[in-house]
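Novice: Sequence plus the predicted model coming up.
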Amino acid sequence: MVKKNILIIVVLAFLMSHSTWAQERFLTKADRKYQEYSFSPAIDIYKKVLDKGYVSAELLKNLGNSYYFNADYKEAADTYKRLLKDYKTEIGPEYYFRYSQSLKSLGDYEASQELMDQFSQMTSGDLRAGFFKQEKDYLEEIKKNSGRYEIKPFEYNTTYSEFAPSYYKKGLIFSSDRDTGNLAKYRHTWNSKDFLDLYKVNSDSIDNNRVTKLGDDINTRLHESTSVVTNDGKHLYFTRNNFKDGKYITDENGIIRLKLLRATLVDGVWSNIEELPFNSDSYSTAHPAFSPDGKTLYFASDMPGSLGQSDIFRVSLYADGMFGTPENLGNTINTEARETFPFITSDNVMYFSSDGHPGLGGLDVFATKIESGKYNGAVMNVGEPVNSKMDDFTFIFSEDTRKGYFASNRDEGLGADDIYSFVETEPLKLVCDQSVSGTVRDKITNEVLVGATVKVIDEDNQELLTTVTDSDGKYNLSIDCNRGNFVRALMQGYVPSEEYLGKSDGKPNIIDFYLERDQVTAGFGDDLAKLLQLSTIYFDFDKYNIRKDSEIEVEKVIAAMEKYPSLKIKVNSHTDSRGRDAYNLWLSQKRAEATVQYMISKGIAEDRLKGEGFGETKLINKCENGVRCSAKEHEKNRRSEFIILE
C-alpha cells in the first residue's frame, strides 16, 4: 500500500512538473512574441496560460500592454485593473498612465482622472504629469475647441483599414490592407491584419473615381504607409518595414523596424528607391511631412535622444538632396508617450497625434503654431468630432480650401481604420492675443519715465517684442497668452524690472513698473534733487515755510532716505537777490532749517540731516543786485538742494 501511494505521489509530481514546464514553455514563447511586437499571437498565448490558472505580474503587464498597443482599450483596462488590484507593489507609474488612458477611451473620465492624480504623485518631472497639472480642466478646454469641423466618411473606405491620407496632384495617396489576395503568412503579427500597401485615387484623369495601387517598386509584401510627395512632384517619401533584397531585417531583439525611403518619378513611374541616411536597423523612422518651403523634413522616431516611445524630429533637406542632422522638437511637443504623424500647413501650423498631451482617449490630434523656427507655442487639442475616445491620427489640412482628411479607429467606422474627410467651419485660435499695458515710473519719485524700453521675452530668453513709453510714460503691447512670457522694463540709469505672465485666458492685463535708480550713479556731492528728477523746491517771497507744492518733492527725498538707510544729506537753501544780503543769509538758513525739520517730522533721523543757508551768494541766473528780472526769474533762485554726504 505504501509503495502504491509513493507511486501516485511520484506520478502527480511528474504531472505537475510537466504542467509547470508546459506553462513556462508557453510563457517563453508569448514573451518572445511580445518582445517582437507580435502582439496578436502574444495575446492568444497569454490568454491560454491564464485559462490554465497561471498568473503573474509580468504576464498581466505584457497582456495589458499587448491590448493597449493594439488599441483594444476595453481588454487593456480590464487587465490593468486586475494588475493594480493584485500586484500593486510590483508595478511602476507607467501602468497607471496606460490604465488611465484606457479608461478615458471607454469614456470613464472620472476614474481616469483619479489614476492620473496618482500618476502625477508618483512621478517627478514627467512631462505628461506636468501637462495634466497645468490643464486640470482640459476637458473644458477641449470642449471650447470642439464643434469646428463637419466630417463624413471617405467614400473609398472598405471593411479593411484605410489611413494615412496625403495630398497627391488633385487626389490622395493613402495606405490600406484591402488587398485580400495576401497570403496568411504575410499578415502582420502586431494585429493579425494584412500588410499595408500604398494606393492612389483621383490623382490622374484616367484614374478618376478609381483606386489603384502604386507600382511594385513601392509596394512589397511588408508594410508601406504614410507618404508625402515633394512640392515639385519629383520625389515620394514613404514609410516601409526594414526590408532588403526580398528579406526583412530585424534588430538585435528580433523587431522589424520602420524606415523612411525616397522614390524618384522617372517616366511616370516611382523608382530608384533609396533609404534616407539617418535610418537605422536599431530604431524606427516613419511618417514623413515637409515644411511649406520643402526645406525641412519632419518625421517620427524612437532614435537616441527621444523623450518617449516616439518623438517628432526635423531634419534639413539641402538643394543637392543631402540631409542635415535630425533634431528633436523638444519637450513642448514631445512627451514620454507617443507623438507621431506630423503634418505642416502652408501657414506653419503643425498638426500631430499624441497620447501624452491631455486628450479624449487614445491618440488625439493636436495643433501648434511654428513661430520663427521655434516649437514652444501652445499645443491645443483640436476637439471633437475630429478627436474621439479612440485613436485619431494622420490629419492633413489645406488652409486654402479649409478642407482636409484624417483617420480613426472609432467604433462607428466601416473597417479597422477609416479615413474621414472634413470641412473646418471655424479656425482654431492658436495665437491668443492678450493686451498688456501700463506705466513706467521712478520708484522713489513716482515720476513717469518717458522713452523707457519695454520688452517681451519668452521662456528661452529670446526677445519677441519691444516698445517704448510715450510722453505720459505709458506703453501698450500684445502678447501670446498661450505661453509664458516675461515683460521687462528698462531705462538707462535704472535697474531693469520684469514680471512673468503665464498662460492665461487672454483678458487684458495692466502692469505698472516702478524702476529703482542704479545706486552707482549717485555719490558724494551729487544733488539728490537732480538724480531724482525733482521739481525745484521753491519758497514764497520773504517766507521760509515749505509750500504745499514743494511738500510733494520733499516727500520723494524722504522716500529715498527711507529706502537707503545709510544715505545722509545736506540741505542747501538759497534766496534771490532782493533784500539786504545779511537778511537773505538769515532767511536762507531758516529755509534750510525748515526743510530739515519737516523731514525730521516725517521720521528721518536728525543725525542723517544737515542744513545750511547761502543767501544770495549762489544765484543760478543773472538776477543779481541792480539787474531787472521778472518774478519768475527771481523765483528760480529761491530753492533748496539736497547734497549727498554719504
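Specialist: Cool, got the structure.

Novice: Only C-alpha atoms from now on, for both contacts and neighbour counts.
Specialist: OK.

Novice: secondary structure class for the residue nearest the centre of the chain?
Specialist: With the centre of the chain defined as its mean C-alpha position, the nearest residue by C-alpha atoms, centre = their mean is residue 332, 3.1 Å away. State at residue 332, reduced to three classes by DSSP: H, G, I helix; E, B strand; the rest coil: coil.

Novice: Please report how far it lies from residue 382.
Specialist: 17 Å (C-alpha to C-alpha, to the nearest Å).

Novice: Please look at the residue nearest to the centre of the chain and residue 380 and confirm they touch.
Specialist: No - between residue 332 and residue 380 no contact is recorded; they are 11.2 Å apart, counting by C-alpha atoms under 8 Å.

Novice: Can you give me the distance of residue 78 to residue 68?
Specialist: Residue 78 sits at a distance of 11 Å from residue 68 (criterion: C-alpha to C-alpha).

Novice: err, residue 38, not the other one
Specialist: Look at residue 38 and residue 68: by C-alpha to C-alpha, they are 13 Å apart.

Novice: Tell me which of these two has more neighbours.
Specialist: residue 68 (23 against 20; other C-alpha atoms under 10 Å).

Novice: Quick check: next helix or strand after the helix or strand harbouring the more buried one?
Specialist: Assignment of secondary structure by DSSP states H and E places residue 68 within helix 57-69. Taking DSSP H and E as the definition, the helix or strand that follows helix 57-69 towards the C-terminus is helix 73-86.

Novice: Show me which parts of that following helix are buried, residue by residue.
Specialist: 73, 75-77, 79-81, 83-84 (16 or more other C-alpha atoms under 10 Å).

Novice: so where do the strands sit in the stretch 401-550 of the chain?
Specialist: 403-408, 418-424, 433-442, 453-458, 463-468, 474-480, 485-490, 494-495, 497-501, 509-510, 513-517 (DSSP state E, counting those that start in this stretch).

Novice: Could you do the stretch 201-350 of the chain as well?
Specialist: Listed from the start of the chain, the stretch 201-350 of the chain has strands (DSSP E, counting those that start in this stretch) covering 211-213, 224-229, 235-241, 243-244, 247-248, 258-266, 269-275, 285-290, 296-301, 311-316, 327-328, 339-344, 349-354.

Novice: Put together JSON lines for those strands, with distance to residue 494 on each row.
Specialist: JSON lines is the format used below for the strands of the stretch 201-350 of the chain (distance: least, C-alpha to C-alpha, whole Å):
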{"stretch": "strand 211-213", "distance to residue 494": "70"}
{"stretch": "strand 224-229", "distance to residue 494": "55"}
{"stretch": "strand 235-241", "distance to residue 494": "56"}
{"stretch": "strand 243-244", "distance to residue 494": "66"}
{"stretch": "strand 247-248", "distance to residue 494": "68"}
{"stretch": "strand 258-266", "distance to residue 494": "56"}
{"stretch": "strand 269-275", "distance to residue 494": "59"}
{"stretch": "strand 285-290", "distance to residue 494": "47"}
{"stretch": "strand 296-301", "distance to residue 494": "44"}
{"stretch": "strand 311-316", "distance to residue 494": "43"}
{"stretch": "strand 327-328", "distance to residue 494": "40"}
{"stretch": "strand 339-344", "distance to residue 494": "44"}
{"stretch": "strand 349-354", "distance to residue 494": "40"}
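
Novice: here comes the other one, which I'd like you to weigh against the first:
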Amino acid sequence: MKNYILLCLTVISVFSIDSYSQQSKINSADKKYDDYAYINAIKIYERVAEKGYKSEDMFKKLGNSYYFNSNFEGAAKWYGELFAMTTNLEPEYYHRYSQSLKSTGQIEKANKIMEEFNSKYKEDNRNRLYEENVNYLDKIKENSGRYTIENAGINSKYSDYGTFVHNNKVYFASARDTGNFSQRKHKWTGEHFTNLYQADVDSVKVMKIKNALNTKFHESTPVFTKDNKTVYFTRNNYVTGKKGKDANKTTLIKIYKATLENNKWTNVTPLSIDSDNYSTAHPALSPDEKTLYFASDMPGTSGQSDLYKVAINDNGDFGIPENLGKSINTEGKETFPFVTNENEIYFASDGYPGLGGLDVFVGEIGKDGVINNIQNLGADINSPKDDFAYIIDPVSRKGYFSSNKDGGQGSDDIYKFLETKRLKCIQELNGVITDAETMEILPGTKVTLFNNQMEIKDTVLADASGSYIFPVECGKTYSVRAEKTDYTTREVTVTIEKSTGKTNLSIALDKSTCKVTVGDDLGKCFGIKMIYFDLDKSNIRTEAALDLEKILAVLNDNPTMKLDIRSHTDSRATFKYNEALSDRRAKSTIEWLIKNGVNKNRLTGRGYGETELVNKCADDVPCTEAEHQENRRSEFIITAL
C-alpha cells in the first residue's frame, strides 16, 4: 500500500516497521491485513477467535477482510460479533455491517443499524451518499466490462505510480534503485524514495530524469503545460538541501513549480498555496490551464484530504485555494484529481461506497463549478486494493492508472487501458408540441424542463416544426411543461432511460377556448368520450357526474343551447340488449341534468345501441379491446344555440 503518497501518510521517521519481527499469530495476521493479504489474515484471525479470544480490533479486521472480498455472509458474522462488544464505532462500520446484512437478506436488521447510524452521525456526508447509493454494488457491476487493461510494461519490483503523458512520453514516479552508492530508503516502507522517470509511449525503455526535478527525497505526479515551459510536481518539503519539518517534526509534502530555460528545468520553487503546516499534492491542470486542481489537508478540509482548485493568474501567481465542496469531498480521503475538456473530473476516494481501499470515480463539473453525477468506474479499474492516479485521453480513450492490486510486479504498478465503452450516459429528451384535436404543430410553444424537485433546469421555445430538445441525465425523472396562448397548459412527467440514446415525449395541447356550432359534439371540448356507468346498469357513477358537471356549466352559461344526448354500445351482446341498455343510459344522463336545473325542453336523446359503429367491429368480427372501446361512447350533439 503506497502510504507515502496518500497525503496525510507523510514521512514520519518514528514509524519504522520490521516486517520480519512478528511475535505472535495476531501480529502476523495484522501484518497480512495491513498488506491487504485478506484471505491469509482471515485464517489466522479465525483460529484465534475459535479459541474464545475476543478483541474489538480483531473483529474489525475479520469483518473487513470478508467485506473487502465481497463475502458478505462472513462479514455480517464478524461485524455482528463486533457490534455485540460495542456500538461506539466509527461510521464506516455501521455502513459495512448494514450493507453486509442487506446482502444476506437481513433487511430489517440492516435498517435498524442504519437508524442507529443516522441518530449518531447525522452530519456525516457518507450517510447521504449511502442513502443515495444503497445498491452501489449493482451499480459498480453495471459500470464494469468497459475496458481492456494490460501492464504498462514500465513497472519494476518496487513502487511505480502516478503517470502523465506529454509529447508522446509517459512520466511517472518510481521507487526503483536510485544509485549504487547512496541508496536512500524510506524508513516506513523500506523502499527507495521515489523519483521521476520517463519512457516513450508504447516503449518499455525507462530513463530516470537527470535534472533539477529530482532530489534525494520524494518526487511524484508531474504535470506539464502544453507549451512545455512549466511543470508542476509533488515533492517532500525540501529546502536548501534539507527536509523541512512542521512543529511535530513531520516532513510534509508540497507542490513545486519549475520553468524550462535553455532546455533545462530551473527555478524550482514551492507554490504560494503551500505551507509548512499542511500538505498539498498531486497537481492537475484544467484544459485551459487557468486552474490548478490538487489534494490537500489544509484547514477547512472535510476528511483526511480534500480536492481543491486555485486560479492561475496571467502573471503566474495564484489566487486563493477553493475547496471543491461537499458535492465531491467526504469525511474520507479524496486525492489524485484529473480534469478533462469534457468537464469531467476523475479522482480516487475511499469515502464513497466502493470495492475497498481507494477506488477511482468520475464526476461532472457543472457550469456553477459544483460536481455532480459521481460514479464508480467499475471493477475493471477498481479492486479491493488501492486504485488511483487515473488519466485518460478523451479522444483516443486510452490512458493509465496505478494500483497495488494482486498480480502486479511491485507494491504499486502502472496499467494502461483502452476504454471500449463510455461510462457517461448521454440522453436527449425531445418531442413535438401539437394541437390535441387537429394534430397541427404549435411552433413558439414555451417548453420548460423541471427536475424531480420541480426546479427549473431549462426553458426553450418550440421551433418552426413544433419540436423541442433538452439534454438530460440518464435514469433521472423530469417534468416537462408546455404553455401556449389559447391552449391549456399541460405538464407531463417522464423517466429517462439508463442507457445512451434519445427519449421522445411529444405533448398535445387542448385549446383553452372551445368554439362549437350546431352539429358539434360538446363533449369533445372536454375530452368526454364516454359517460361511465356500472356494468349493465344505468345509474350515474361519481366519475360520470364529474364530466356531466362540465356539460351543466356550459348549459348554464348558454341558456339557449340545446343538446341531443346519444349513448352507444359495442356489438358484444344482443342487438336488443344493447339498444335497451344504451337508451336507459341516455335517459339517465338527461334525468341527471334536469335534476340539476336544466329545462327538459332543452334536452333530447336516446340510445343507439350498436347501430352506429365507428369501425369494423360488428358481430363475429375479431377486434381488440381498444377497438371495441371506440364504439362505446357518449355524444352531446348541439341542436340549437
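Specialist: Good, I have the coordinates. Not measured: the values here are computed from a predicted model.

Novice: if we can go back for a sec, in JSON lines: the strands of the stretch 401-550 of the first structure, plus distance to residue 128 of the first structure and mean neighbour count.
Specialist: Shown next, in JSON lines, are those (distance: least, C-alpha to C-alpha, whole Å; neighbours: other C-alpha atoms under 10 Å):
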{"stretch": "strand 403-408", "distance to residue 128 of the first structure": "23", "mean neighbour count": "24"}
{"stretch": "strand 418-424", "distance to residue 128 of the first structure": "28", "mean neighbour count": "22"}
{"stretch": "strand 433-442", "distance to residue 128 of the first structure": "26", "mean neighbour count": "19"}
{"stretch": "strand 453-458", "distance to residue 128 of the first structure": "22", "mean neighbour count": "21"}
{"stretch": "strand 463-468", "distance to residue 128 of the first structure": "27", "mean neighbour count": "15"}
{"stretch": "strand 474-480", "distance to residue 128 of the first structure": "23", "mean neighbour count": "19"}
{"stretch": "strand 485-490", "distance to residue 128 of the first structure": "22", "mean neighbour count": "22"}
{"stretch": "strand 494-495", "distance to residue 128 of the first structure": "38", "mean neighbour count": "16"}
{"stretch": "strand 497-501", "distance to residue 128 of the first structure": "22", "mean neighbour count": "16"}
{"stretch": "strand 509-510", "distance to residue 128 of the first structure": "29", "mean neighbour count": "12"}
{"stretch": "strand 513-517", "distance to residue 128 of the first structure": "36", "mean neighbour count": "21"}
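
Novice: Take those and lay them out in a markdown table including distance to residue 581 of the first structure.
Specialist: A markdown table is the format used below for the strands of the stretch 401-550 of the first structure (distance: least, C-alpha to C-alpha, whole Å):
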| stretch | distance to residue 581 of the first structure |
| --- | --- |
| strand 403-408 | 91 |
| strand 418-424 | 87 |
| strand 433-442 | 39 |
| strand 453-458 | 48 |
| strand 463-468 | 49 |
| strand 474-480 | 47 |
| strand 485-490 | 47 |
| strand 494-495 | 41 |
| strand 497-501 | 49 |
| strand 509-510 | 54 |
| strand 513-517 | 39 |
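
Novice: wait, which of those is closest to residue 155 of the first structure?
Specialist: For residue 155 of the first structure, the closest of the strands of the stretch 401-550 of the first structure is strand 418-424, at 8.6 Å, according to C-alpha to C-alpha.

Novice: how near is the residue nearest to residue 178 of the second structure when sequence neighbours are not counted to residue 326 of the second structure?
Specialist: In space, and not counting its chain neighbours, residue 178 of the second structure is closest to residue 192: 6.9 Å by C-alpha to C-alpha, 6 or more residues apart in numbering. Residue 192 of the second structure sits 36 Å away from residue 326 of the second structure, taking C-alpha to C-alpha as the criterion.

Novice: what does residue 12 of the second structure give?
Specialist: Computed with C-alpha to C-alpha, the distance linking residue 12 of the second structure and residue 326 of the second structure is 30 Å.

Novice: Repeat that for residue 497 of the second structure.
Specialist: Counting by C-alpha to C-alpha, the gap between residue 497 of the second structure and residue 326 of the second structure amounts to 28 Å.

Novice: and what of residue 279 of the second structure?
Specialist: Computed as C-alpha to C-alpha, the residue 279 of the second structure to residue 326 of the second structure distance reads 20 Å.

Novice: Kindly report the same for residue 34 of the second structure.
Specialist: Distance of residue 34 of the second structure to residue 326 of the second structure, computed by C-alpha to C-alpha: 29 Å.

Novice: same thing with residue 125 of the second structure?
Specialist: Residue 125 of the second structure sits 7 Å away from residue 326 of the second structure, going by C-alpha to C-alpha.

Novice: quick one, which of those two is more surrounded?
Specialist: residue 125 (19 against 13).

Novice: looking at it, the more buried one is touching residue 331, isn't it?
Specialist: Yes - because the distance of 6.9 Å satisfies C-alpha under 8 Å, residue 125 of the second structure is recorded as touching residue 331.

Novice: Can you work out which residues contact both of these two?
Specialist: When contacts are counted by C-alpha atoms under 8 Å, 6 or more residues apart in numbering, the set common to residue 125 of the second structure and residue 331 is empty.
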